[in-house]
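Asker: predicted model and sequence follow; I will ask about them next.
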Amino acid sequence: LNRLEFPANVYPFLNCQRLGVEVDFIAPREHLIQLEDIEAQLTPRTRVLSISQVQFLTGQRIDLAALGRLCRDRGVLLCVDAIQALGATGLDVRGLGIDFLATGGHKWLMGAQGQGFVYISPALLEQLRPAMVGWLSVEDPWSLLDYQLTLRTDAARFETGSFNALGLTALLASQQVFARWPMAQIEAHVLDLSGYLIQGLQELGLKVITPADPAARLGIVTCLHPEADRLQRGLAARLIMVSAREGIYLRFSPHFYNSRQELERTLAGLKTLLYPSQQERFAMW
């Protein structure tokens, strides 16, 4: 793991410490995760590397192709949290060598809260036995009184009960919207917006911690300011929705339905909050 991961990708592994699992953390450099630091942290005892495809705080997009090759060479399972990426980009799980992928559907996939999905590679599936099972985990769930614990051979063995039908219906509806355009076109538009936003924030004198390189970012753009909470509230009052995190991070997340004109209004509102009297700019950090 790394020390800027979202808690949902940390606590499940920390919970395994009671079973004797050791968890190692990789320290980012200047808020960014470096492949060489990951490689240096791997040992012959490392079994799993878990990482977000796009980091929730910085917006850094991880080079999963290089990471997948590294994990295969070292015999390490690659676990990916894709919640901040899917919907803004496509993902070839087999081509990238991903063993396990999990995502919620309520972020960039634009579904409702309370649903998501996982991918488990066929090779990994053969090694796993569910910690919990339910009536839908077995081969013949409708033989209701024949209690045969014969697990299904596919990933459905991890389904313990009834589906979130309403949430899945919403997710299906959102995917029908996405299907109107090629994913490559959506990604290109998202990258254009995030690049435009990075430039605009820097022109306002803000320190942007999201990589400028399009290959190393996607939709999230984050800058530093000691009054991030105040700026977030000020933008919200102008009906511009951004996130403030940890008191100093101001995070923007333009998606395919946004436009440059909307980002211009965002930057104009931010400028007013930063320099209400057009006083001389000062270095924030």
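Answerer: In hand now; what should we look at?
Asker: contacts, neighbours, all on C-alpha from now
Answerer: Fine.
Asker: mind checking the SS state of the closest residue to L263 other than its chain neighbours?
Answerer: Residue nearest to L263 in three dimensions, not counting chain neighbours: L197, with 6.8 Å by CA to CA, 6 or more residues apart in numbering. Assigned by DSSP: H, G, I helix; E, B strand; the rest coil, the conformation of L197 is helix.
Asker: how many neighbouring residues does L197 have?
Answerer: Neighbour count of L197, defined by other CA atoms under 10 Å: 25.
Asker: cool, and C223?
Answerer: Residues near C223, counting by other CA under 10 Å: 21.
Asker: just checking, it touches V208?
Answerer: Yes. Using CA atoms under 8 Å, C223 is in contact with V208, at 4.1 Å.
Asker: need the overlap of contacts for those two.
Answerer: Listed as contacting both C223 and V208 by CA atoms under 8 Å, 6 or more residues apart in numbering are L201.
Asker: returning to what we had before: the residue nearest to L263 and R265 touch, don't they?
Answerer: No. L197 is beyond contact range of R265, at 11.1 Å (criterion: CA under 8 Å).
Asker: what residues are up against A8?
Answerer: A8 neighbours (CA under 8 Å, 6+ apart): none.
Asker: and here's the other structure:
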Amino acid sequence: MTLNRRQALGAAIALPVASQAAKAATPPPSLPDRRSFAATPIAYLDSASTHPISLGARAAMDAYVAGRTLDPAATARRPVDRAATIAKFARLVNADPDEVTWVQSTTMGEQAVLRALGFPHKSGRIVTDTLHFYAGFPMYRELGKQRVDVAWVQARDGRIMMEDMAKAITPGTRLVSLSLVSTYNGFHHDLKAVCDIAHAAGALVYADIIHAAGAVPVDLHGSGVDFAACATYKWLMGDFGLGFLYARRGVLDALPLADFGYYGFAAPGAPPGIGLSPPQTHVYPMDAPGNEPVSYAIRPGAIGHFGTGTYAQSVIAAIDHSLDYIGALTVPVINQHAQSLIAPLREGLSDRGYRIITPPGTTTPLLTALLPDAKTRLTDPLAKAQVRISLHDHHFRIAPSVFNDMNDVNRLLAALPRA
């Protein structure tokens, strides 16, 4: 049977609702799970760069777009509860919903934290490390040019040693900024240990968790971290243009507002949360009188400090589905599956003479190896074999996910020349 456009749209709209109704009775898929993703001839081992969107998340986005086009078939669609989506993410990382708000990207979240702390206009020391997100290096270099004392902890043997971090966190340090899991080689910080050292010195801690959330267990409350941010297009299986920012309860009380926007303000007496209750104006015809142009309250929690303008609504539909999918599988199961593929990959790369720079014992789903001129040397053979990994000038990174299996591993290893 062939569906017409109207029927296809109706099916896309109905799928998320039907999925919600059946979710309680449906066991989570077994891994590897190829059925939840579109069929492809590519052995895709690059989920640390961009994770494929699942068929269910695509259906949720299609339903949202149908509504935005005013298609009559979309009238049956139940809007995604944005507060519920925030709560799902909060549960995933062991946080409270009021400690989490939307941001456009991980970098936007990190910069919001820097602004809230008054950088670069206020003095103080920032400690970061060379396994932090490398595209953020220029940001800290520029802060250094504006008289911020930026200290760099150098990696040794693919790790940031705790004793090196402790030496760098001197009195006067205001912020320690790091990636919980390094995008470069998958190194995983002991976040609680870093927070204990930093807090003892009077410093706050920010963690980029884009390579952690959904990939490895994350316990924000247990670690004591003060701020964390991530986008959704990697291990959260969402898309570009939307992420989450976490700010620990109590930390914001001492910080002045540095971001001002529509979602951070509400009408006086409005209930907490992210529901729309806009400030009350006193300047338009039939407005209630007032001494100021507007009456408003600052929303409590992270949204009051960091809620600004609009964000990618279609991605909320996708990430809401993906958070349910991840929650049904559970992160430990996802991680265990990734490790079952990382182990033979590590052995196979070693047998072919590659120098692996992901530290032994690392349990993140990233594996990185050095190879001079890697992008130049590997682009053609991998394209011919229809294998996708992350290629850089002098290293390559492999990142398996829930849909990968040993066939993908063997295709990659067969396509790689000896180092």
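Answerer: Structure received. Everything quoted here is computed from the prediction, not taken from an experiment.
Asker: post the TM-score for the overlay when you can.
Answerer: The TM-score (TM-score structural alignment, normalised by the length of the first structure) is 0.87; 270 aligned residues with a CA RMSD of 2.0 Å.
Asker: which residue lines up with the residue nearest to L263 of the first structure in the second structure?
Answerer: Using TM-score structural alignment, the equivalent of L197 of the first structure in the second structure is L345.
Asker: try I83 of the first structure
Answerer: So, by TM-score structural alignment, I83 of the first structure is matched to I210.
Asker: is its match part of a helix or strand, or is it coil?
Answerer: Going by three-state DSSP: I210 of the second structure is coil.
Asker: what is the neighbour count of the closest residue to L218 of the first structure other than its chain neighbours?
Answerer: Nearest non-adjacent residue to L218 of the first structure, counting by CA to CA, 6+ apart: L191, 5.7 Å away. By other CA under 10 Å, the residues close to L191 of the first structure number 24.
Asker: which strands or helices does the helix or strand in which L191 of the first structure is found pack on?
Answerer: Per DSSP states H and E, L191 of the first structure falls inside helix 183-203. For helix 183-203 of the first structure, the elements it packs on are strand 207-208, strand 221-224, helix 260-274, judged by 3 or more CA pairs under 8 Å, 6 or more residues apart in numbering; DSSP states H and E.
Asker: which residues touch the counterpart of A385 of the second structure in the first structure?
Answerer: Aligned by TM-score structural alignment, A385 of the second structure pairs with R238 of the first structure. Applying CA under 8 Å, 6+ apart to R238 of the first structure gives the contacts G269.
Asker: hang on, the earlier thing: distance of the residue nearest to L263 of the first structure relative to Y275 of the first structure?
Answerer: 18 Å (CA to CA, to the nearest Å).
Asker: can you show me the strands along the first structure?
Answerer: In the first structure, the strands defined using DSSP state E lie at 48-52, 77-81, 100-104, 116-120, 207-208, 221-224, 243-245, 249-252.
Asker: for the last one, grab the matching residue range in the second structure.
Answerer: In other words, strand 249-252 of the first structure. Counting by TM-score structural alignment, strand 249-252 of the first structure lines up with residues 395-398 of the second structure.
Asker: that stretch vs the first structure, average distance?
Answerer: Following superposition, stretch 395-398 of the second structure is found to deviate from the first structure by 0.7 Å on average (mean CA distance after the TM-score superposition for the first structure).
Asker: chain center to that stretch: distance?
Answerer: 20 Å (CA atoms, centre = their mean, to the nearest Å).
Asker: now swap in stretch 35-55 of the first structure and tell me
Answerer: 16 Å.
Asker: who's in contact with it?
Answerer: The contact list for stretch 35-55 of the first structure, computed with CA under 8 Å, 6+ apart, reads 1-2, 4-6, 9, 24, 26, 60-64, 67, 70-71, 74-85, 217-218.
Asker: and the helix holding L191 of the first structure with helix 260-274, angle?
Answerer: Angle, helix 183-203 of the first structure to helix 260-274, by axes from the mean of the first three to the mean of the last three CA atoms, to 10 degrees: 20 degrees.
Asker: next, the buried residues of helix 183-203 of the first structure.
Answerer: Across helix 183-203 of the first structure, burial judged by 16 or more other CA atoms under 10 Å covers 183, 186-195, 197-198, 200-201.
Asker: what of stretch 224-231 of the first structure?
Answerer: Applying 16+ other CA under 10 Å to stretch 224-231 of the first structure flags 224-225, 228-231 as buried.
Asker: then stretch 359-371 of the second structure?
Answerer: 359, 363-371.
Asker: if we can go back for a sec, export the buried residues of stretch 224-231 of the first structure to CSV and append columns for distance to F100 of the first structure.
Answerer: Formatted as CSV, those follow (distance: CA to CA, whole Å):
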residue, distance to F100 of the first structure
L224, 33
H225, 36
A228, 35
D229, 35
R230, 39
L231, 38
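Asker: what's the most distant pair in these?
Answerer: L224 and R230 (12.6 Å; CA to CA).
Asker: any idea which residue sits dead centre in the first structure?
Answerer: With distances taken as CA atoms, centre = their mean, the residue of the first structure nearest its centroid is Q84 (2.8 Å).
Asker: surely it touches K107?
Answerer: Yes. With contact defined as CA under 8 Å, Q84 of the first structure counts as touching K107 (6.7 Å).
Asker: where do the helices sit along the first structure?
Answerer: Per DSSP state H, the first structure carries helices over the ranges 11-14, 35-41, 64-74, 122-125, 165-178, 183-203, 228-237, 260-274.
Asker: residues in the first structure aligned with stretch 229-236 of the second structure?
Answerer: So stretch 229-236 of the second structure sits over residues 102-109 in the first structure, by TM-score structural alignment.
Asker: do the same with stretch 314-333 of the second structure
Answerer: Using TM-score structural alignment, stretch 314-333 of the second structure pairs with 166-185 in the first structure.
Asker: and the end-to-end length of stretch 200-218 of the first structure?
Answerer: Stretch 200-218 of the first structure end-to-end distance (CA to CA) = 16 Å.
Asker: give me the residues contacting it.
Answerer: Taking CA under 8 Å, 6+ apart as the rule, stretch 200-218 of the first structure contacts 30-31, 54, 58-63, 85, 88-89, 187, 190-191, 194-195, 198, 220-225, 267, 271, 281-285.
Asker: quick one: what's aligned to R68 of the second structure in the first structure?
Answerer: The pairwise alignment with the first structure leaves R68 of the second structure unassigned, based on TM-score structural alignment.
Asker: if we can go back for a sec, burial count for the match of I83 of the first structure?
Answerer: Neighbourhood size, I210 of the second structure [other CA under 10 Å]: 28.
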